[in-house]
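In: Whatever this is, show me its structure:
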Amino acid sequence: MSKFYTEITSRLQKFIEAQKIFFVATAPSSGRINLSPKGMDSFRVIDKNHVLWLSVTGSGNETAAHLSENERITILFCSFEKAPNILRLYGKGKEIKPKDENWNELISLFPETPGTRQIFKISIESAQTSCGMSIPFFEFKGERDDLNDWATMQGKKGIENYWEDKNQSSIDGLSTHILN
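Out: Prediction:
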């Protein structure tokens, strides 16, 4: 049976911290919905109604484009081990870039990660759990190093060039504001 919460309880926070993968969903007012799997040590609960997600350079930058238009975001966690559980966090997100005033304070909450692009601060409006009894078991074997290795090889200038070439607009043509 599903249950709604107005905040992230300590039990929900422990569940979040135990997960190795999560999913981010955003959508523009008109256009494609984006749903992406995320991993690495890139998610933090900072209080009962706020979380941070460290975004690294990737093939697109849909989240930034969508949040600049309407701020809506959903984060999904599901248990692949132990007891079944699904958790959705519904909220409004804001992009924080390295040039922003509070960047240094927020980036210090994460390990140094090659290719870091932005942090998304999400104000949680509600959380919902559901059973997850149909989710299969999967065994975690470890993190992939491919993206970090690629970003390290690119170096700072190479990453900035990649942003200019590949991360300036969404697949629907919305600006990501990555270079602003």
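In: can we go C-alpha only for contacts and neighbour counts from here?
Out: Fine.
In: tell me the secondary structure for residue 163?
Out: Assigned by DSSP: H, G, I helix; E, B strand; the rest coil, the conformation of residue 163 is helix.
In: is it true that it touches residue 178?
Out: Yes - between residue 163 and residue 178 a contact is recorded at 7.1 Å, counting by Cα atoms under 8 Å.
In: who's more crowded, the two?
Out: Each of residue 163 and residue 178 has its neighbours counted (other Cα atoms under 10 Å); residue 163 has more, 21 against 18.
In: ok, for the spatially most central residue of the chain, nearest residue in space, not its chain neighbours?
Out: The geometric centre of the chain, computed from its C-alpha atoms, lies nearest to residue 53 (Cα atoms, centre = their mean), at 4.5 Å. Nearest residue to residue 53, sequence neighbours excluded (Cα to Cα, 6 or more residues apart in numbering): residue 43, at 4.6 Å.
In: Could you also give me the structure for this second sequence? I'd like to compare it with the first:
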Amino acid sequence: MAKVHERLNERLRAFIAGQPVYFVATAPEHGGHVNVSPKGYADTFAVLDDTTVAYLDLDGSGVETIAHIRDNGRVTIMFAAFSGPPNIVRLYGRGRVVTPGDDGFPGLLKLFGPHPGVRSVIVVECDRISDSCGFAVPFMSFDEDRPLLDEWAERKDVQQKRSYRARNNRESIDGLPALSAEETDPVTHRS
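Out: You can find the predicted model right below:
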């Protein structure tokens, strides 16, 4: 049975901070594909207050989350315990995309560890915070973060990033608009 919480209390915050991976789920308003994205790098997630969280959005293979959030705002973030006591925490809410040209972006960027290839920060106002047992989640050990995404971004020059983002970040796989041309211009941003 899920237990619903009014806020991110200290126990939930500690659990979230201890997870090396989390999952972000979104869907378009009408038809289309549901998307679930795994996110690594524990220093890419921050609790802003009792009901607001944010994560660093890095260059990647697609742009579904941004397109879906701009379409309808709905987002769920899930953390699952792969070690220690069984637990799953889900944060349901409304997201917004904060890009480098937006007010507040520099302040948000300071909340995260150093990563190249920053596209945006996703901020989520949680309207439901719950945890459940996680009894069927397997035990798995965490060895280390894969450095591949950061290494990939470091190797790209401005023109390569511009070309990649223009090809992969302007719309979702269902054709929903995602990042505009101005938002995909790879001004160098490091968290």
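In: What value does the TM-score take for this pair?
Out: The TM-score (TM-score structural alignment, normalised by the length of structure 1) is 0.97; 180 aligned residues with a Cα RMSD of 1.0 Å.
In: Mind telling me what the residue nearest to residue 53 of structure 1 corresponds to in structure 2?
Out: With the correspondence set by TM-score structural alignment, residue 43 of structure 1 lines up against residue 45 in structure 2.
In: Which positions in the one helix or strand residue 182 of structure 2 maps to come out as buried?
Out: Here residue 182 of structure 2 sits within helix 181-184, counting by DSSP states H and E. Across helix 181-184 of structure 2, burial judged by 16 or more other Cα atoms under 10 Å covers 183, 184.
In: Report how many residues lie close to residue 139 of structure 1.
Out: Residue 139 of structure 1 has 7 nearby residues by other Cα under 10 Å.
In: what helix or strand does the counterpart of it in structure 2 sit in?
Out: If you follow residue 139 of structure 1 across to structure 2 using TM-score structural alignment, you land on residue 141. Here residue 141 of structure 2, judged by DSSP H and E, is contained in no helix and no strand.
In: quick one on the thing from earlier: for the residue nearest to residue 53 of structure 1, what are its contacts?
Out: Residue 43 of structure 1 is in contact with 51, 52, 53, 54, counting by Cα atoms under 8 Å, 6 or more residues apart in numbering.
In: where along structure 1 do the strands fall?
Out: Ranges of strands in structure 1, per DSSP state E, are 3-5, 22-26, 34-38, 43-47, 50-56, 72-78, 86-96, 116-130.
In: Can you check which of these gets nearest to residue 144 of structure 1?
Out: Closest approach to residue 144 of structure 1 among the strands of structure 1 (Cα to Cα): strand 34-38, 11.5 Å.
In: got the angle between the closest one and strand 72-78?
Out: Strand 34-38 of structure 1 and strand 72-78 are oriented at 40 degrees to each other (axes from the mean of the first three to the mean of the last three Cα atoms, to 10 degrees).
In: tell me the angle of strand 34-38 of structure 1 relative to strand 22-26?
Out: 160 degrees.
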